[in-house]
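J.: Please work out how this folds:
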Amino acid sequence: MAINWLSVVTIIGVILATATFGILATRIVRTTSDFFVASRTVGPLMNAAAISGEYLSAASFMGVAGMMMKFGYDVLWYPIGYAAGYLFLLLFVAGPLRRFGAYTVPDYAEGRFNSHNFRKLAVIFVMVIGFFYMLPQMKGAGVTLESVLHVPYWVGVVVVGIVITMNVVLGGMKGITFVQAFQFWLKLFAIAVPIFIMLAIFGNYRQHVEVGQMLEIPHFLENQTLTYKAETHLHFNELTSLTPQQNGRARTQAGAEISLVAEHPLEVAAGELVLIDANRLFFEQGQSVPNAPTGQNWGSPFGPLTGDSNSTHGLSLLYTYSLIIAIIFGTAGLPHILVRFYTNKDGRSARHTTLLVLALIGLFYLFPPIFGVMGRVHTPELYASGTTDSVVLTLPSKVTPEWLSLVLGAVVAAGAFAAFMSTFSGLLVSVSGALAHDIYGKILKPGASGRSKRLAFQLAAAASGCVAVIFGLFVDKFDINMLVGWAFAIAASSFFPMLILGTWWKGLSKVGATAGVLAGGILSSVSIILTMLLGEADATRSSGSIVRGIDPLIATLLAQPAIWSVPLSFLTMIAVSNLTYDQIPEEVNQIMLRLHAPETLGLRTDYINEV
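T.: You can find the predicted model right below:
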């Protein structure tokens, strides 16, 4: 496929616009408060657009559509959960958090429980969640440039990492506020306009589609030659003919080893075929597409792992409930989102911001699932290549005339680039703020000047960006949304219980809060890391990453731990707090008053107040 040079131009335009905002921000960023919380002067609409731009990551722009195509209607829980999480922020967290007036989540942890040690623990989990959430942004960067420029995956990871890190180093929080607000509107335009145009061109406005049509086995719409790595699993739904392009070996579902002879057609029965050696396979138009979920596997709302008709998992409903818990509660525990509420003027403004965010992201999430459904019909070859995450970038190429295809491709490429750029920026600010403000400014050098803290922030951003790039090189085999689900699970298991109980229950002791964060955060992190290291994560399979060879219940609870780690964290905090009632801060009543008293009473004072 030829390079869409118009896409290259739009991507360069997004990069230049982002860099320009960062450079201009250096002229208005003068204080420490500018760097960390934009001097707490951001209005509700601007902040809502910035939060939406930061929140709508590669998982939202590309991952939801890719998983919708790959797994079916069950993944509608992703966009619903992403939006619903803000209800908890609106009702329980946003106002009190802003009234407390800190810079970071560790500030809140220390101020609420009067504990320097708890601050250190909170810093650790800010970095863990931040780096976990950076991984899908790096995956999105690699996939986008790989699709648009046909360059290796690592090129996209490195280029995006350098550009965004530079922008954060230059502008801090005040710089990226304008960038993220701009990028939200760009992403909304890039996801919505192509949908309306493609629906009109493909005839879906007028065409009546029977449910059975969507559940049929997809077939190649044109001849395709696909490249596969060694040990790739291919699942065929019916008798299929393919032609190897080089000699090699394969293993049938029965365990028999067969030889693949170059240029000699081979008929494969329904079932699984494992390519022992790397190979290139030719499929004729009309042949069944391997790894495409069919029937109830694609059309039933039971869970992401039901997409594999040959799955040994069997507990998809449990996985789905766990996923819902992770993405709804995890939203209220994401440190890079929470820090944005500190940029509002007061608690009332923070609540208005949250309400606007609900409207903005709710509007956005109407469109990615449509991309996924249309991709199943018009780009079925993505199942066979294991690249459903790129359906948003690939689908416009099916549009005619060619000039319109190029224009739409350029628009969605710019939107995809903006998606991971804005989220990665926010994550870098969050992690760098934790390192510079909480570790350097509060632990290593408590008397540091504002200038030295800003320098520490810039150095931390540069170092964190490099680490994210390195880790991002090794996650190309995981689905974008699966990586995001893991980050949300850790956030839901650590910060969410601490914020809810710490804000609304004065009986929470510092020992109880510490024990709960440790229990939920560590155990969920260990479960996820075990799944990443030991589980199968072949992108061509529709079963996701899961540890095989153990009890399905245990495998499910490891793959998505939120269903047990979140209750465990809550119960641990409550139980330990009841046993350590003497560890509740003496000034807890004053703290609760600061969190909940209306601004009109004039009782609010910022916990951190620097210039």
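J.: Please make it C-alpha for all contacts and neighbour counts, starting now.
T.: Will do.
J.: Tell me which residues of the helix or strand containing residue 130 come out buried.
T.: Secondary-structure assignment from DSSP states H and E places residue 130 in helix 116-149. Buried residues in helix 116-149, counted by 16 or more other CA atoms under 10 Å: 116, 118-149.
J.: same check, this time on stretch 2-12
T.: 4, 6, 7, 8, 10, 11.
J.: Residue 299 and residue 212 touch, don't they?
T.: No: with the criterion set as CA atoms under 8 Å, residue 299 and residue 212 do not qualify as a contacting pair; they are 9.5 Å apart.
J.: Between the buried residues of stretch 2-12, which sits nearest residue 251?
T.: For residue 251, the nearest member of these is residue 4. The distance, counting by CA to CA, is 38.4 Å.
J.: For residue 71, give me its contacts.
T.: Listed by CA atoms under 8 Å, 6 or more residues apart in numbering, the contact set of residue 71 reads 293, 297, 298, 304, 305, 306, 307, 542.
J.: should've said residue 183
T.: Residues near residue 183 by CA under 8 Å, 6+ apart: 53, 415, 418, 419, 422.
J.: ok, so of those residues, who is nearest residue 465?
T.: Among the contacts of residue 183, residue 422 lies closest to residue 465 (CA to CA), at 13.7 Å.
J.: That closest one contacts residue 54, doesn't it?
T.: Yes: the criterion here is CA under 8 Å, and residue 422 meets it with residue 54 at 5.0 Å.
J.: ok, back up a step: more neighbours: residue 299 and residue 212, which one.
T.: residue 299 (19 against 9; other CA atoms under 10 Å).
J.: To compare with the earlier structure, here is another sequence to fold:
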Amino acid sequence: MTPAIGLTALVVVAVATVLVGFYGLRISRTTGDFYVASRTVPPWWNASAIGGEYLSAASFLGVAGLIMISGSNALWYPVGYTAGFLMLLLFVAAPLRRSGAYTIPDFTAARLGSLAARRTTSVLVILIGWLYIIPQLQGAALAVRITTGLPGWAGSAAVIVVVVLAVMLGGMRSITFVQAFQFWLKLASLAVPAVFLVLLLAGRGVPDLAGAVTAGSGPELPAGSLGAPDGGYRTFSLLLALLFGTLGLPHVLVRFYTNPDGRTARRTTVIVLGLLSVFYLFPTAFGAIGRLAAPDLASQGDALAILLPERLLAGPLGTALSALVLAGAMAAFLSTTSGLLVSVAGVISQELFSGSVRGFRVSAALSALVPFSLALGVGPQALAGSVGLVFAFTASTICPLLVLGIWWRGLTPAGAVAGMVAGALACGGALIASALIASGALGEAVQHSFLAVACAQPAAWTVPLAFAAMLLVSRASGGTVPRGADRFLVRLHSPEPRD
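T.: Coordinates of the predicted model:
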């Protein structure tokens, strides 16, 4: 792919995103439009938008690269990413919509009546949003660098500029249009090349994609990685992070506030499950095809999906298909980053600017600067793995708050704060320790110990710790259960009257 073709693919998606955002601006006028699209988004549209923002760089590029390297061991990632929405359907979607809140901190304040709990939640939502944006910017830097020859920071900067512009134009109403469009673009940009490549392999008499996924696990892997001898603990911890982490993703949760009522929120979640199940067939196919037909691309990791069509199909067709994948990758970076920016900007605006439309726009610009600066200073990592760690953090902080806040009357403000702080400190400390261990700062022996695995995949112990802290402290401070807890829980679990 020539730099001109790669640049054209990126620019087309960016321009289309801004134009769709302008369309959203035409009908975004009120505060409700900017924060929750006036709660009028129908299920199919909202499900497409959720798919657009949820299917990040880790899903679009990272899953294919992991399957290329690790084979069937990496299938836990798409399984966990999808099954997390089943947890949302069962425990969170409809009650959260019935809460009537604009943001997760709003829910915390309404449920617990505590400024300390609200502010703790706000800090965590902002931190999670920033941590999740960083892999998207790194993915953009990778895509721009390998396809255009431009420096990686140009890709990160382009994503930030386009997303901030789209978010400031029309808020949630605008982003709903953008993300729904980008989901179907992402699906097509993987499905069309995958079909061509499968037909190519079938014509060569090499159709066993399932066998390619299950055959071997690629090169030798470090402790805690896919396919390593300690994979039992690692797999359990990863699944726990993905299942429970989905319940704490602020940019996904805020989407349920845009549904008209709890029933449509539940219906939206069911549709999302179907859309994700279809989507993940294609990055899995890319990984399997890579293992069969281009094993040397394993060293390219996250770039596999972009490079594979042009490698296997010579001429203009291969170039066009690689450009299509690149366009879908750009849509992934933009849609996920925009959803995260909306959720972070909403919280900052509510806390610092009284929730005004102007405050939302200022917050959107301010909240983009921190992850952009960090992305420039942090070295590249495997996209799916780095996003998986963010899931572990959300599973250890926001998830216990929502599950217990929705389903247990006895949750107290002190218990909520204690659980969130305990989970954040434990998970954050484990990830810092993991980085030190990987660098060799704590000695070579520690690198091959179970401690290294427990820190690299901490959800198996940090999630129970957060729940336990929340439960025990709430029990100890049982006299401070909010007076309106019973009334609020009835509201969460009472179905709306049918029209």
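J.: before we move on, back to that, with the second structure overlaid, report how far the helix holding residue 130 of the first structure is off on average.
T.: Relative to the matching residues in the second structure, helix 116-149 of the first structure has an average distance of 0.8 Å after the fit, by mean CA distance after the TM-score superposition for the first structure.
J.: superposed on the second structure, where does whatever helix or strand comes next after that helix end up, distance-wise?
T.: Heading C-terminal from helix 116-149 of the first structure, the first helix or strand you meet, by DSSP H and E, is helix 153-202. Taking mean CA distance after the TM-score superposition for the first structure, the mean distance separating helix 153-202 of the first structure from the aligned residues in the second structure is 1.0 Å.
J.: Helix 153-202 of the first structure: how far from the chain's middle?
T.: 14 Å (CA atoms, centre = their mean, to the nearest Å).
J.: what's the helix or strand following it packed up against?
T.: In the C-terminal direction, the helix or strand that comes right after helix 153-202 of the first structure (DSSP H and E) is helix 211-215. Packing partners of helix 211-215 of the first structure (3 or more CA pairs under 8 Å, 6 or more residues apart in numbering; DSSP states H and E): helix 295-299.
J.: just how off-centre is the helix it packs on within its chain?
T.: The offset between the C-alpha centroid of helix 295-299 of the first structure and the centroid of the whole chain comes to 25 Å, using CA atoms, centre = their mean.
J.: Quick one: residues in contact with that helix.
T.: Outside of helix 295-299 of the first structure, the residues within contact range by CA under 8 Å, 6+ apart are 70, 71, 72, 73, 74, 215, 216, 217, 306, 307, 308, 309.
J.: Which members of those are the farthest-apart pair?
T.: In the contacts of helix 295-299 of the first structure, the most distant members under the criterion CA to CA are 74 and 217, with 18.2 Å between them.
J.: who has more neighbours, those two?
T.: When residue 74 of the first structure and residue 217 are compared on other CA under 10 Å, the one with more neighbours turns out to be residue 74, at 23 against 18.
J.: Contact partners for the aligned partner of the more buried one in the second structure?
T.: Correspondence of residue 74 of the first structure to the second structure, assessed by TM-score structural alignment: residue 73. Contact partners of residue 73 of the second structure, counting by CA under 8 Å, 6+ apart, are 67, 217, 226, 227.
J.: Next one: the first one from residue 415 of the second structure, what distance?
T.: In other words, residue 67 of the second structure. According to CA to CA, to the nearest Å, residue 67 of the second structure stands 41 Å off from residue 415 of the second structure.
J.: For these two, indicate the residue with more neighbours.
T.: Residue environment comparison for residue 67 of the second structure versus residue 415 gives the larger neighbour count to residue 67, 32 against 28, counting by other CA under 10 Å.
J.: which residues touch the more buried one?
T.: Neighbours of residue 67 of the second structure in contact, by CA under 8 Å, 6+ apart: 73, 74, 75, 213, 284, 287, 288.
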